[in-house]
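> generate a structure from the sequence data that follows.
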Amino acid sequence: MLRLYDTQTREVRDFVPLEEGKVGLYVCGLTVQSEPHVGHVRSAVNFDVLQRWLRYRGYDVTFIRNTTDIDDKILVKAAEEGRPWYNLAYAMKRELDKAYAELNVAPPTYEPAATGHIPEMLELIIRLVQKGHAYPAEDGSGDVYFDVRSWPAYGELTHQRIDDMEAAEDADPRGKRDPRDFALWKGWKKESEPETAAWPSPWGPGRPGWHIECSAMAGKYLGTAFDIHGGGVDLRFPHHENEQAQSRAAGHRFASYWMHNAWITTAGEKMSKSLGNSLLIPEVLKRVRGIELRYYLVAAHYRSHVEFSFDALEEAAAGFRRIENFLERAGTTERGEIPEPFAAAMDDDLGTPAAVAVLYDAVREGNRQLAAGEDATGTATTVRAMLDVLGLDPADPAWPSSGGADTKLTEAVDALVKGLLERREEARKAKDFAAADTIRDQIKAAGIEVEDTPTGPKWSLS
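Prediction:
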């Protein structure tokens, strides 16, 4: 049985969906204010693996990953760049989509944007006001706040007492009853915000607060109760704590399980835009391929912090190329059965490190079979099956082509090496072993390894 770590209960629990055979999964997507970096895509990759494994286990998965396309940070950055906020959000969303595609992150069932769901947010806010859990500010700002003192369970997700929490810094505190109260609706600031960033509401023009967005979108697409809510560990507080409080205060059961992936750090600090140590995806993909970056991210457990370094990334890339080399030599694109040790590792809270160890054992066995002149097809199909549920099968057509000059260069090198190998084979048939060895040495000096296999010579970059 699949078992998952629930952040709220702090234990690994048997996964029992609300409806047999079906899973509702909601993951907080990104605020599209800037280009995505490695820390951003880790969450997407981790939850992509989760939804792939759920589907492999036979579940019908409805996977929602939202986009926050209106936010304080978007407005500030757009103003700094002298462009409309919606232009910035659209452009950054395109960059994000491109990054996801480069790492074979499958599209969710739906990908709602915050600006497309203002009516649902207003409906939820009105419900909270009517139930006495929210109030309009009395300072004339047009803000509406959630009253944290009105909800005794506030803090249950992160196991905190209200009095120990820091003040919510999402709005001017003058209109709040308690500094911890958080904004559900933000009144339009005519002097500093564009008119396009305001929607009509019972409290005057304005826009939604961050937290209400996800509650409204999760409710629209998954209903008032669903199975799993995920996101980065940095979202646990205040974002997810506030989501749960406002949703349950409105009478919704909300999420049964909470899952959070850990950070990617650089120099011991969370990788983020504000630290200035971001590693943008296009820059990283100049050094490794998308499939290699994904392998690096998948090989670590989703709840483990990863200290990013290019040395570690390139070591992982070299390890993945060894897997690819075996598959090329074995010569099959078919997918077989998942071995039980791999399945057991994945069922244990998505234990990808143990699963990758099973994968490597299979590759070693396959290489032994090839070296002994045995048929390694069966092993190769098993390896492909394991790679497939991790989103790492090189034969998956979803992987983008490298395209352009890189493709032409690869094709040219392949043609040249094959030509040399043909000359070497002719020399061997003529028993001119000196000439054959000379050609092999020339190929090796160019950084290319040649291996003689039962199906003929195979080459790879050393």
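> switch to C-alpha atoms for all contacts and neighbour counts from now on
Will do.
> tell me the SS of Arg329?
At Arg329 the chain is in helix, as set by DSSP: H, G, I helix; E, B strand; the rest coil.
> please give me the structure for this one as well, since I'd like to look at both together:
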Amino acid sequence: MLQIYNTLSKDKVPFEPIDAGKIRMYVCGITVYDFCHIGHARVMVSFDVITRYLRARGWDLTYVRNITDVDDKIIKRAAENGETPETLTSRMIEAMHEDEIRLSVLRPDMEPRATAHIDDILALVQTLIEKGFAYAASNGDVYYRVEKFEGYGKLTRQNIDELRSGSRVNVEEAKESPLDFVLWKAAKPGEVSWESPWGPGRPGWHIECSAMSKCCLGDTFDIHGGGPDLPFPHHENEIAQSEAANGVQYVNTWMHAGPVRVNSEKMSKSLGNFFTIRDVLEKYDAEVVRYFLASVHYRSYIDYSEDSLKEARSALERFYQALGSVECADAEPDNDFEARFFAAMDDDFNTPKALAVLFELVSELNRAVREGSLEAGKLAAQLKRLGGIIGLLQQSPDVFLKGEDRAGELSAEQIEALILQRKDARSNRDFALSDKIRDDLAAQGVILKDDRSGTSWYREG
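Predicted coordinates for the structure are as follows:
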């Protein structure tokens, strides 16, 4: 049985969907004011693996991931660039989709944008006002009354008294309490805005997800996911808004991906260790990056470093070298690798444990190839299929191992010419030249492999 760690209950429990055989999942997406960074990639890949696995196990999954396309950061960046917020967000959304395609991240079933749900947001705010959980302030903003909601803080174990004592409110603020948060923001001159019963304005960040998830998945749904920075206050505020308005539990299972660190330090622009997905993909094969992100359990922090990416490359090389040694067969092998792989993934999507099973499968495949066993083709197909559930091993081995020609490196044509020159040298028993060609290629990251069928090669690292 599938077990998932629930951030709300703080334990790993058997997963039971609201509707048998069906899962409704909402994941907080990107605020599209800049290119996506490696932390965004962590969340994208984590929930993509979860999506692929749930579907591989036969669940009917509806996956929703929103886009925040109106926000203070968006307005500020658009003004700095001298462009409209709409132009900026359209450009960043397109770039986000390009990054996802390269990382083999599947598009969600629904990708609602905040600006397309203004009517839903207004209706939700109005409901909260009518129920006494929100109020229109003198400055044109609408705020949520945090202290009226009895369950506030239950996701992150926050104590309302401690929150109150640690908060302060400026004299000019129109809040009733320093804990209250904004649902609707009065527009400043020149800002993008929509008409509302409380004057022109735009939605606060937290209300967007409550409105979009309700619209797409209903008042209560199975799984809500997001990044490590979202449990407080964003998800606490979503719970408060949705449960106060709808009168039912908002989400049954809460899931959060862990943070990305860079050489064991927190990633930040001020430290100069901030990397966009595009920065990373300029240096590393996209599948190497995906493997790296999937190689650590989704809830744990992951340390981005040159060594970590090299280890990911080496691991994939081992998989692809095994796959390149034999043709895949259609028949299923008689072994327990699949059952053990599924058992690992059923344990809160434990990808490190699942990958360990695949490494054992590689060893078995290599043994079958050495022995000339008919099982080799079956094992290769099994490895490719199980790897595909994590979004890996779907390239041709030749394409991955040889890679694309890159500036400053030997081209495939040059390498093949040197291999032919080495073959001639060996035929002439000029082993010194043969060895020199091999060593020279190795020094440039090109590894040769001799077998009965001839010489093959791949790029290392």
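> show me the helices in the stretch 351-462 of the first structure, by range?
Counting by DSSP state H, counting those that start in this stretch, the stretch 351-462 of the first structure has helices at residues 352-371, 377-389, 404-429, 433-445.
> so for Ile162 of the first structure, which of those helices sits nearest?
Smallest distance to Ile162 of the first structure across these (C-alpha to C-alpha): 36.5 Å, for helix 352-371.
> list the buried ones in that closest one?
Using 16 or more other C-alpha atoms under 10 Å as the test for burial, helix 352-371 of the first structure gives 352-356, 358-360, 362-364, 366-367, 369-370.
> ok, now how distant is the alignment partner in the second structure of Val288 of the first structure from Ala322 of the second structure?
Using TM-score structural alignment, the equivalent of Val288 of the first structure in the second structure is Tyr284. Distance of Tyr284 of the second structure to Ala322 of the second structure, computed by C-alpha to C-alpha, to the nearest Å: 21 Å.
> more neighbours: which of these two?
For Tyr284 of the second structure and Ala322, the more surrounded residue by other C-alpha atoms under 10 Å is Ala322, and the numbers stand at 23 against 16.
> let me see the contact set for Ile75 of the second structure.
When contacts are counted by C-alpha atoms under 8 Å, 6 or more residues apart in numbering, Ile75 of the second structure touches 85, 191-192.
> which of those show up in the first structure as well?
With both residues aligned by TM-score structural alignment, their matches' C-alpha atoms under 8 Å, the contacts of those that the first structure also has are Pro85.
> so how many other residues sit close to Gly403 of the first structure?
Gly403 of the first structure: 9 neighbours (other C-alpha under 10 Å).
> how much space is there between it and Asp72 of the first structure?
Using C-alpha to C-alpha, Gly403 of the first structure is found at 38 Å from Asp72 of the first structure.
> distance check, the closest residue to Phe341 of the second structure other than its chain neighbours against Gly225 of the second structure.
Spatial nearest neighbour of Phe341 of the second structure, chain neighbours left out: Ala354 (4.9 Å); criterion: C-alpha to C-alpha, 6 or more residues apart in numbering. Computed as C-alpha to C-alpha, the Ala354 of the second structure to Gly225 of the second structure distance reads 21 Å.
> using the three-state scheme, assign the match of Val288 of the first structure.
Classification of Tyr284 of the second structure using three-state DSSP returns coil.
> which residue, neighbours along the chain excluded, lies closest to it?
Leu309 (7.8 Å).
> how about that neighbour, what's its match in the first structure?
Match for Leu309 of the second structure (TM-score structural alignment): Leu313.
> so that match is in contact with Tyr295, correct?
No: if you go by C-alpha atoms under 8 Å, Leu313 of the first structure and Tyr295 don't touch, sitting 9.1 Å apart.
> of the two, who's got more company?
Neighbour tally, Leu313 of the first structure and Tyr295, criterion other C-alpha under 10 Å: the higher count belongs to Tyr295, 23 against 20.
> surely that one is in a helix?
Yes: per three-state DSSP, Tyr295 of the first structure lies within a helix segment.
> that one touches Ala317, doesn't it?
Yes: using C-alpha under 8 Å, Tyr295 of the first structure makes contact with Ala317 at a distance of 7.5 Å.
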